[in-house]
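J.: mind folding the following:
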Amino acid sequence: MSQPHSDLLLDRMMRLHPKVIDLVMDRVLRLLDALDRPQDRLPPVIHIAGTNGKGSTQAMIRAGIEGAGKTAHAYTSPHLVRFHERIRLAGTVIGEDALAALLDECLAANGPDAITYFEITTCAALLAFARTHADFTLLEVGLGGRLDATNVVDRPALTVITPVSMDHEGYLGSDIRMIAAEKAGILKRGVPCIVARQSDPALEVIEARAERLGAPLLVHGQHWHVGTERDRLVYQDETGLLDLPLPALPGAHQIDNAGTALAALRHLALGETAAEAAMTDVHWPARMQRLRHGPLVDAAPNAELWLDGGHNPAAGTALATHLATLPPRPLHLVCGMLNTKDVAGYMTPLAAHAEGLTAIAIPGEANTLPADRTAAAARAAGMTATTADNAVAAVQQIAAATPKARILICGSLYLAGNVLRDNG
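T.: Down below sits the predicted model:
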């Protein structure tokens, strides 16, 4: 079977600039000008930045918009199985023919000039959104905010900042204030911003920039509140109280993400139908996703298999908090990580809950941490650790020793994507 045309084009795009990440705006603005500035013709934009929870929050907002009978474009990254997942046109993942035509057009407009893969594919997404009717556009920041390729809309309808924590320090800065300043770079003069739960230093930076720009803030704990009561989600702001089902995405951290999404939907005045749909209709793979079929499940028929793509210390803490709430079962981790991540920071909160870790390399990733180094990091964090050649072998090893284990495959969205593709 021949390789899809879009895959061939994406391979070409990977070779246009030697750096995978290069945070400047010149190249993306040049190409957008050549494409007649599609960013100026988008449906009302909701721009989302943050370290953790961007994807889940965007997915809840999208579910709410669609539950209210409206349509939304959505741009997110990275993808899990196929690039097409990154671009949703009015609720539908972009088709192969449409994507290939857009990529061809962007390559032709860019010519021989250097541009990163993320920049040129973001331009393709914006071009698609400008040409297709929808009621809203949801743009998820790729990295940071201030210099991200998505930060090209002069007047979004709303901005959102999910929790800010340490990640990508080599690009965004070595302390939480510097990272928060990069995230706060999506704030626009006079445009309201929904702000999720933040550390005090991060919130101070966001508030200071908002004051300089005259950007109204709607801040967790000040302007809106969210929590749980008797297995229900309770949200309250100056408009009133919402009593809703718990979000379909599992994990205590999803309660805060749900509150952020609800604050955005309330600002958009989409009503209680949207609020309930945001909780019940949301789907976002590889966020504490239960695997119920496929070769991995067949390899451990009596085990409980889960998949999560979190990869930084805050994600490790959120996972550990959720795992502590589950019915008792021996927990074993199958972990693969990139060598750019804070591996110790991710593993330390999980060590208290796991009986062991089986380390694997991430297939096809040049920046994967070798399995033996992942295992060494796990031992340093206090876990018993071994290695395996791949996820299936790791699951088989665990199931042979502990048939009724709870097995969590974790450590990277790139690993999660490989698992979802290979597991069907």
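J.: contacts, neighbours, all on C-alpha from now
T.: Fine.
J.: and the nearest residue to residue 27 once chain neighbours are set aside, how many neighbours?
T.: Nearest residue to residue 27 in three dimensions, chain neighbours excluded: residue 115, at 5.9 Å (CA to CA, 6 or more residues apart in numbering). Look at residue 115: counted by other CA atoms under 10 Å, it has 26 neighbours.
J.: Proceed likewise with the subsequent sequence, for comparison:
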Amino acid sequence: MTSSFPSADTAEADREIAGLMERHPKGFDLGLERIRRLLHALGDPQTRLPPVIHVAGTNGKGSTVSFMRAILEAEGLAAHVHTSPHLVRWHERYRLGRRGKPGQLVDDAVLAEAIRRARAANGEEAVTVFEMLSAVAFLLFAEHPADAALVEVGLGGRLDATNVVDHPAATVVTAISLDHQPYLGDRVELIAAEKAGIFKVGSPVVIGPQTEAAALDVLRDRAARTRAPVKVYGEDFLAYAERGRLVYQDDAGLLDLTLPRLPGRHQIGNAATAIAALRAAGFQPAGGAIARGLTNAQWPGRLQRITTGPLFETLPAGSELWLDGGHNPGAGAVIAEALAEMEDRAPRPLHLVCGMLSTKEPVGFFRHFQGMARDVRCVPIPTSDAALSPETLALAAREAGLRAEAAPGVAEALARIATGLREGEAPPRVLVCGSLYLAGDVLRDSDLAPR
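T.: Below you'll find the predicted structure:
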């Protein structure tokens, strides 16, 4: 992801990570041999962790982790959290739990020292930056007491650097769709098989909502081979909205809960998966803690409403500015569904501002907005050298049936939307979308870096 922007409280770790990126390969090189060697040199910290819940999936991983973290914290427990990529600062990948208090992003000096230790243990051996930083997560989590460690897979699952915990308390797979095909395969069955690679013999498996029957079949089959108890959304547990509340049901009965704070109908399934995963892992949070967790959960850059900062102020009074880093067709589907719900409640013209990497599938993403979005302004992503040009992205949007044009940046795109309003119509609803890199840029420019 992007490197952290320089600041007084993040400079030391940033310098350490910049050094790693100069010395070691960039990009993906999946495999477990290097990370296991490095962890062994560090004393195998992955064997000294609090109960681990390991989460894979194409979409919904981060939201599910955020719900689990918020519920555990509402129960007064300490939950370490490792997610990737980050949006603005590298430190976002490491949240250290504290009993009776919300967890905190790792202190800069603590992170820098852990990186130095990992670098020294590695010596001159080949290793990827993600493997090094995953080893840092295990080192931090082993040395700071907590009640749980919530670990999100980086890419795939089977060969991901996080897949070194032999006895997780539970493993979870959220929604699967096409993404990262060069590494994981070009069919959902192949991708599902890679995600299911995190399943371990005897460790409970929780399968979240799946729209692809072929993916679900693969997950069931792989789970059966591990001889592990399996919970499947829609069969063993489910949730639905009723009269402004969330009803959760499993074999223990019904829970009447608040609706999730995170917007979008898809978050009901993610919240249910989080509850099922915690229970499968042996945690029994009270109903009140679950309700507070659903209310308190935050996951920046995913249908996040921006209400301050210079970008927001570019738009006319009364406008809505939303941000989502989703970048594959599956993400496009759930984002479009959430925006359709907003439209039903409060109609207003929808405009998209989009930037996307060249490794993604823009036409499949854009098709979900056909008939909804008035137009798309396609922009570059300054913090990535792998972004599609605005002109190429606009061609893809037109292929998907949308009006599109290139713009030099997000600020300029928002200014064009502001000046192009039709007389007498409602202030616009604008979604900046298509890339976590772009989402990070917007949060940085809005002074809304995750904390």
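J.: tell me which helix or strand the residue nearest to residue 27 of structure 1 sits in.
T.: Residue 115 of structure 1 is part of no helix or strand when elements are defined by DSSP states H and E.
J.: and it, what does it touch?
T.: By CA atoms under 8 Å, 6 or more residues apart in numbering, residue 115 of structure 1 lies in contact with 16, 17, 27, 28.
J.: try residue 434 of structure 2
T.: Shown in contact with residue 434 of structure 2 (CA under 8 Å, 6+ apart): 324, 325, 326, 327, 328, 354, 355, 356.
J.: any idea what the second one aligns with in structure 1?
T.: Taking TM-score structural alignment, residue 325 of structure 2 has residue 309 as its aligned residue in structure 1.
J.: its match: neighbouring residues, count only.
T.: 23.
J.: sec struct for it, please.
T.: coil (DSSP: H, G, I helix; E, B strand; the rest coil).
J.: and residue 191 of structure 1, how far is that from residue 214 of structure 1?
T.: Distance of residue 191 of structure 1 to residue 214 of structure 1, computed by CA to CA, to the nearest Å: 8 Å.
J.: and if you look at residue 320 of structure 1?
T.: 39 Å.
J.: cool, residue 199 of structure 1 as well?
T.: 22 Å.
J.: repeat that for residue 386 of structure 1.
T.: Between residue 386 of structure 1 and residue 214 of structure 1 the distance is 54 Å, computed by CA to CA.
J.: mind checking which of the two has more residues around it?
T.: When residue 386 of structure 1 and residue 214 are compared for neighbours, residue 386 comes out ahead with 20 against 15, by other CA under 10 Å.
J.: for residue 400 of structure 2, give me its contacts.
T.: Contacts of residue 400 of structure 2 (CA under 8 Å, 6+ apart): 363, 364, 366, 367, 370.
J.: what's residue 197 of structure 1 aligned with over in structure 2?
T.: By TM-score structural alignment, residue 197 of structure 1 lines up with residue 209.
J.: same question for residue 143 of structure 1.
T.: Alignment note (TM-score structural alignment): residue 143 of structure 1 maps to residue 155 of structure 2.
J.: how about residue 13 of structure 1?
T.: In structure 2, residue 13 of structure 1 lands on residue 20 (TM-score structural alignment).
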